[in-house]
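Participant: Okay, here's the prediction I keep looking at, along with the sequence it came from:
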Amino acid sequence: MSESKQFTPSEVAQHNKEKDMLIIVDNSVYDVSEFVNEHPGGAKILKRVAGKDASKQFWKYHNEGVLKKYGPKLRVGGVKEQAKL
């Protein structure tokens, strides 16, 4: 996946399986598929938010340093707005 890829929230929602997990934090999309077993809080937490906007949960337990450390490695793109019908 290229760094500049744009995902709709519904596209991210399809990536909620064991080996295929995307999450959204502040309009950036992160692939946590490989990170899930390294997550200090346990895999269950990431599995619960896989395919969703996890911004609220992320900022409740993490500070900006966590994104600076892991973000560049895990970020796969951004969120594009879905067309309003």
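Facilitator: The structure has been received and is ready for your questions.

Participant: hey, let's count contacts and neighbours off CA atoms from now on
Facilitator: OK.

Participant: residue contacts, the spatially most central residue of the chain?
Facilitator: Closest residue to the average C-alpha location of the chain: Ile23 at 2.1 Å, with CA atoms, centre = their mean. Contacts for Ile23 (CA atoms under 8 Å, 6 or more residues apart in numbering) come out as 12, 29-32, 49-54.

Participant: Please enumerate the helices of this structure.
Facilitator: 9-13, 43-49, 55-61, 64-74 (DSSP state H).

Participant: Put this next to the first one:
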Amino acid sequence: MSDTFSPADVAKHAAVDDGLYIIIDDGVYSMASFVDEHPGGAKILKRVGGKDASKQFWKYHNESVLKKYAPKLKIGTVKEGAKL
């Protein structure tokens, strides 16, 4: 996994049919395969699709959740210096 994405690239994947990408810190995650498994429901993931979800993620999760799911869901990083 060495792909880098701009926030604009991530924004193109705001829906499940488009891959449902989100940003957490500097990582880009594809949530399309996880949306139905998410314990908090699909609605919240769909709401943050294509966006930086760091604030929402850290409000409800700890680092162990990210470590558990990153190998399966992380597809790349945000280009350095790029911001939403």
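Facilitator: Looks like it came in fine. It should be emphasised that the depicted structure is a prediction, and the values quoted were computed from it without experimental measurement.

Participant: Any idea which of the helices of structure 1 gets closest to Lys19 of structure 1?
Facilitator: Among the helices of structure 1, the nearest to Lys19 of structure 1 by CA to CA is helix 43-49 (10.3 Å).

Participant: Give me the mean deviation of the closest one from structure 2.
Facilitator: On superposition with structure 2, the mean distance recorded for helix 43-49 of structure 1 (mean CA distance after the TM-score superposition for structure 1) is 0.2 Å.

Participant: Name the residues of that helix that come out as buried.
Facilitator: Across helix 43-49 of structure 1, burial judged by 16 or more other CA atoms under 10 Å covers 43, 46-47, 49.

Participant: Please apply the same query to stretch 50-58 of structure 1.
Facilitator: By neighbour count with 16+ other CA under 10 Å, stretch 50-58 of structure 1 contains the buried residues 50-54, 58.

Participant: how about these, which pair is most distant?
Facilitator: Within the buried residues of stretch 50-58 of structure 1, Gly51 and Phe58 form the most distant pair, 13.9 Å apart (CA to CA).

Participant: From Gln57 of structure 1, how far off is Ser10 of structure 1?
Facilitator: For Ser10 of structure 1, the distance to Gln57 of structure 1 (CA to CA, to the nearest Å) stands at 19 Å.
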